[in-house]
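[1] coords please:
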Amino acid sequence: MGMRKVWNGAGRALVVAGIVAGPLFAADGKLPNILIIYADDFGYGDLSCYNPKSAYETPRLDRMAAEGIRFTDSHSPSTICSPSRYGLFSGQQIYRSTGRGGGAFEGPGGPSYLKPGTLTLGDMLKEKGYRTGIFGKWHVGLTWLDENGERLGGGFENSLKIDYEKSTPLVDGPNARGFDESFVTPNCPTTDPLYVYIENGMVPVPADRRHKRDTLPNPGGKWRWDNDEGWKAPGYEFVKADLMFYDKTKEFITTHRKQHPDQPFFAVFSTQIAHAPVLPAPEFEGSTEAGPRGDFVRELDTLVGRMLDLLEQLGVDDETLVLFNADNGPETLHVVWMREDHEHDASGGWRGVKRDAWEGGHRVPFIARWPGRIPGGQVTDQMINTTDIFATLASVVGYPLPDKAAVDSFDLLPVMIGKQESGKSVRPHLLTQSFRGEFQIRKGKWKYLDHKGSGGNSYDKGELAKYALPEKEPDAPGQLYDLEKDPGETTNLYFKNEAKRKEMQALLKELKESGRSAPTGRVPLGMENIPKLK
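    The predicted model follows:
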């Protein structure tokens, strides 16, 4: 673990392990701008820089990776979206909020997983002087009230019972959780009603009509799948959703630079690509030879490129840290159809898909780019989690994290800037949770699943049945795999390696009972310890 490679323009490794060579000089104390691009249902194999057999190219994200650092052992904290988003914003596994797992919200579902008193990314960065904004999908739960002031539960029909005057400004929306500006949807923008926009805690146009899916395009006769007919606001946009979220992010950054040029910004561009339904904007139809989903991913790739170009146009490229990550692996039928129609594996060769505890459900891309501070051309196999973004950003801005905050977050900054000791893993272990909240734990090459089966999807029938693998230990209540020898998770060693299994079980028990998986007393590096590249 911990291998680092630096590549030259010819694609040859110049440095393996250790600190990256190159002309450095003392850092100044100016805090960087920070931009997180958070993709949805986006698999390890969905970028061509991760998947040499990809059915399409992702040139801008590939270039972003070449100009920064690409992580090949990166994981989402959960195999579905809402718990993973809680992990992003809190630096914690979902069971810290719920005591168990966490589902994805529909209708007026809530309250927020981000409970009052939880330190969020937005809170932390505001304390350090940032202006903060989020644009796109929120989906960590919201509190909605009816005419009697009673909190509504989830469910599509409850959408019509919302009293917007009593419900807004939302008590647990983004603006109450550390963001100065926000334009978001409460749930999945094109799948899970309530279909409304929330702007700075308010709902400009309430939902008053039923959405009909046959009003939308149906590319290929099937890619409109999973578009629910719940309640929506008039003028709600499905096909051009991410173009709108991009425009809102661009407006926030551009306006901020004009009005507050000496203040750093923190922005989250939270896309709905490549979540179902697959509805590429018209300008991207036919942009690849990999069908509608290939076009959809190309749309995201292009928007990432436009965002990077914007930073350059504004003159802040070198002083902006950009992170690209995803909330979980690719959707079930998306994987099946892309394999069958285009020989493209969105899971990137790993077993499993969205909802599954196997690697394909939670091993996702993670790229970091900061031209002024992160040397380009790096590829690392450091084992990391989305929750680690929190401690990493705290380390960048010099924020000493309280032990009670971001309790599952490890600092990745030393890896990014070449200060991590060669061969030493930042994380001694890794926790993830599957669809039903069941636990998986990694330690080096070993992975233990504290449950039978996938932890998510059924492989007994339907489209996934063809990908079912024979269970070699059908009586085992859990699963133990050596990922170094068996990356496909095909041979369960639960009984054959009893000592390792008991060790992993004991570690999982310890981490759950201790109330944290990250170390205490975390000390940030701060800008004064981040070498500046010439």
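
[2] switch to C-alpha atoms for all contacts and neighbour counts from now on
    Fine.

[3] if I look at residue 254, how far off is residue 433?
    Distance, residue 254 to residue 433, by C-alpha to C-alpha, to the nearest Å: 38 Å.

[4] and these two? which has more neighbours close in?
    residue 433 (30 against 16; other C-alpha atoms under 10 Å).

[5] Who are the contact partners of the more buried one?
    77, 78, 79, 93, 101, 357, 439, 440 (C-alpha atoms under 8 Å, 6 or more residues apart in numbering).

[6] wait, what's in contact with the second one?
    Applying C-alpha under 8 Å, 6+ apart, one finds that residue 78 lies in contact with 84, 93, 94, 327, 328, 362, 432, 433, 434, 435, 437.

[7] Adding secondary structure and distance to residue 292, write those out as TSV.
    Conversion of the contacts of residue 78 to TSV gives the following (DSSP: H, G, I helix; E, B strand; the rest coil; distance: C-alpha to C-alpha, whole Å):
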residue	secondary structure	distance to residue 292
84	helix	26
93	coil	34
94	coil	33
327	coil	21
328	coil	20
362	helix	23
432	strand	31
433	strand	30
434	coil	28
435	coil	27
437	coil	32
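
[8] Pipe those residues into TSV and attach distance to residue 179 per row.
    Output for the contacts of residue 78, formatted as TSV (distance: C-alpha to C-alpha, whole Å):
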residue	distance to residue 179
84	18
93	21
94	21
327	20
328	24
362	27
432	27
433	27
434	28
435	28
437	28
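
[9] Of those, which is the most crowded?
    residue 362 leads those on contacts (other C-alpha under 10 Å) with 36 neighbours.

[10] ok, that residue touching residue 77?
    Yes: contact status for residue 362 versus residue 77: in contact at 7.3 Å, counting by C-alpha atoms under 8 Å.

[11] Residues in contact with both of the two, list them for me.
    327, 432.

[12] Give the helix, strand or coil label for residue 74.
    Classification of residue 74 using DSSP: H, G, I helix; E, B strand; the rest coil returns strand.

[13] Grab the nearest non-local neighbour of it.
    Of all residues not flanking residue 74 in the chain, residue 384 sits nearest, at 4.8 Å (C-alpha to C-alpha, 6 or more residues apart in numbering).

[14] please give me the structure for this one as well, since I'd like to look at both together:
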Amino acid sequence: MKQSARHCVIALAMMLIALLSTPLVSASETKPPNVVVFLVDDLGYMDIGANNPDCFYDTPNIDRLSESAMRFTDGYAANPVCSPTRYSLMTGKYPTRVQATNFFSGRRGGTFKPAPLHSNMPIEEITIAEVLKGKGYATFFAGKWHLGESEEFYPQNQGFDVNIGGYSKGGPYSGKRYFGPFENPQMAVESPEGDHLPDRLARDTAAFIEEHREEPFLAYLAFYSVHTPLMGRPDLVEKYKKKAEGIAGEEFAEEEQVFGKGVRNVRILQKHAVYAAMVEAMDQAVGKVLQQLKDSGVEDNTIVVFTSDNGGLSTSEGSPTSNLPLRGGKGWVYEGGIREPWIVKYPGVTEAGSVSSVPICSIDLLPTIAAAAGAELQHPVDGIDMRPALEGGTLDREALYWHYPHYSNQGGIPGGAIRVGKYKLFERYEDGRVHLYDLESDLSESKDLASEMPERVEQMRKQLHDWYQSVDAKFLQPKEGREPWTPAYLQ
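    The predicted structure follows:
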């Protein structure tokens, strides 16, 4: 054999060896990531052990998830009540853009009439489910929807292939409520007597995961828990009654009420046995779904997001939980009403057990998941891709905003807020007063810095009012001859 031919054979042999020794790309590396979203109703920031080592409630499954994921200390809901935040999670937009600024359909009055309220998520909105369906995902919804008053607005008409239990109601108010039979019109298969709702929803979610393990999927589990009615499994209620016996101290303190209404008590000690039972049952349901990801062999290619829709219920309807050191709770624009548990596990991106103080919000879910799935959004959203923060960095965002021009069931003050860096400006809609807080040194929002930092107040207030104009924000309306405060640009 001639020398040139011999060299060719050797070169071909080396190429073949290199080719054979190159690792094959696994299916999990080429398949887009699956997505599981856990949305818990009314779960406060301090209601899980991962955020609160002294938590009265046992949440071992959520805590283990946190140990394998990134936990955010400054994660927010877009609104202090449910429907608006659910809208933002679905669309990536601030709910003020469509006047979806209160729960559907909450029109409680007070000293003044509330702002106009749009009580349906417009069918024209592009949801996270529709974005992922466009990339070939199977899509599943289970639990509380509360984003429309009639079936045309239900999950199956907003991009979800399957809907288990999502309709107009904001709680499990039919049948035996948290225990079967549920008599939920969006549950094709009824549960037997005594079945527990969080477990039922988890079983259905787990079944969907197993059925679709060979294809990309979105499983969105929006618990009805831990919303009222306060009902717990008897075994867990008994457990926490015994646990509460060893806890002493004042359970309630005074919190301000809306303008002219005096004071309202707020829970300051976690020891409500029924609520605790509801939290643990929800945690067990989360554990069942996480175990299914392992059993189906898809855990390492599944993004898991765990969050809540608003703060813990601390000032009404049984006042079952304490959000301390956060001020207020559900229905308040104070931190207790909008700061939420946020845990994100993104295989290959998030570091196990990592913690981030970067402010994020429910508006960020859709753009983050869309980017992970390789979907390029063709329409504007308010949220941003959280990936830089998930990788341990920061986000390029000037501010976060809140707008709640209503009287909440929980006694919260109609108002708006803006967070820029460590500072938060809170603006009251009844009389226009503003307060400034340094959240880094004063998480309880107890020291008002407005009089000490007038230039910062002026700057942040202008920024907030510019945002009001950009989203066409509506405000309190006159009542019985009384005129509420309105922003200067509307006068």
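
[15] Wait, a strand at the residue nearest to residue 74 of the first structure?
    Yes: under three-state DSSP, residue 384 of the first structure sits within a strand.

[16] Now for the residue opposite it in the second structure once aligned, how many residues are close by?
    By TM-score structural alignment, residue 384 of the first structure lines up with residue 360 in the second structure. When neighbours are defined as other C-alpha under 10 Å, residue 360 of the second structure has 27 of them.

[17] So the spatially most central residue of the second structure versus residue 75 of the second structure, what's the distance?
    With distances taken as C-alpha atoms, centre = their mean, residue 308 lies nearest the centre of the second structure, 3.6 Å away. Separation of residue 308 of the second structure from residue 75 of the second structure (C-alpha to C-alpha): 10 Å.

[18] what touches both of these two?
    In contact with both residue 308 of the second structure and residue 75: 340, 341, 342, using C-alpha under 8 Å, 6+ apart.

[19] residues in contact with the last one?
    When contacts are counted by C-alpha under 8 Å, 6+ apart, residue 342 of the second structure touches 71, 72, 73, 75, 76, 305, 306, 307, 308.

[20] For stretch 342-359 of the second structure, which residues meet the burial criterion?
    Within stretch 342-359 of the second structure, the residues scored as buried using 16 or more other C-alpha atoms under 10 Å are 342-347, 349-352, 354-356, 358-359.

[21] Identify the farthest-apart pair in those.
    Checked with C-alpha to C-alpha, those reach their widest spread between 347 and 359, with 21.2 Å between them.

[22] Show me what residue 505 of the first structure lines up with in the second structure.
    So, by TM-score structural alignment, residue 505 of the first structure is matched to residue 461.

[23] what does stretch 289-308 of the second structure correspond to over in the first structure?
    The aligned range for stretch 289-308 of the second structure is 307-326, by TM-score structural alignment.

[24] what comes up buried for that stretch?
    307-308, 310-311, 316-326.

[25] what do you get for stretch 197-214 of the second structure?
    197-206, 208-209, 212.

[26] Show residues contacting that stretch.
    Counting by C-alpha under 8 Å, 6+ apart, 138, 140, 142-143, 164, 178-180, 182, 191, 217, 219, 221, 223-225, 281-282, 284-286, 288-289, 292-293, 296-298 sit against stretch 197-214 of the second structure.

[27] mind redoing it with 7 Å?
    Here stretch 197-214 of the second structure makes contact (C-alpha atoms under 7 Å, 6 or more residues apart in numbering) with 142-143, 178-179, 219, 223, 225, 281-282, 285, 288-289, 292, 296, 298.

[28] From the residues you listed, which land in helices?
    Taking DSSP state H, the ones among the contacts of stretch 197-214 of the second structure that sit in helices are 281, 282, 285, 288, 289, 292.

[29] need the contact list for the fifth one.
    To tie it back to what came earlier, the one meant is residue 289 of the second structure. 202, 205, 206.

[30] can you redo those as a markdown table with secondary structure?
    Compiled in a markdown table, the contacts of residue 289 of the second structure are given as follows (three-state DSSP):
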| residue | secondary structure |
| --- | --- |
| 202 | helix |
| 205 | helix |
| 206 | helix |
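
[31] Please point out which of the residues you listed the first structure shares.
    For the contacts of residue 289 of the second structure, no contact is reproduced in the first structure when applying both residues aligned by TM-score structural alignment, their matches' C-alpha atoms under 7 Å.

[32] hang on, the earlier thing: measure the match of residue 505 of the first structure to residue 428 of the second structure for me?
    12 Å.

[33] before we move on, what about residue 232 of the second structure?
    Distance, residue 232 of the second structure to residue 428 of the second structure, using C-alpha to C-alpha: 37 Å.

[34] now the helices for the stretch 301-450 of the second structure?
    335-338, 365-372, 387-390 (DSSP state H, counting those that start in this stretch).

[35] Can I get the ones you listed in JSON lines including distance to residue 59 of the second structure?
    Below are the helices of the stretch 301-450 of the second structure laid out as JSON lines (distance: least, C-alpha to C-alpha, whole Å):
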{"stretch": "helix 335-338", "distance to residue 59 of the second structure": "20"}
{"stretch": "helix 365-372", "distance to residue 59 of the second structure": "23"}
{"stretch": "helix 387-390", "distance to residue 59 of the second structure": "23"}
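
[36] quick one: which of the ones you listed is nearest residue 252 of the second structure?
    helix 335-338 (15.2 Å).
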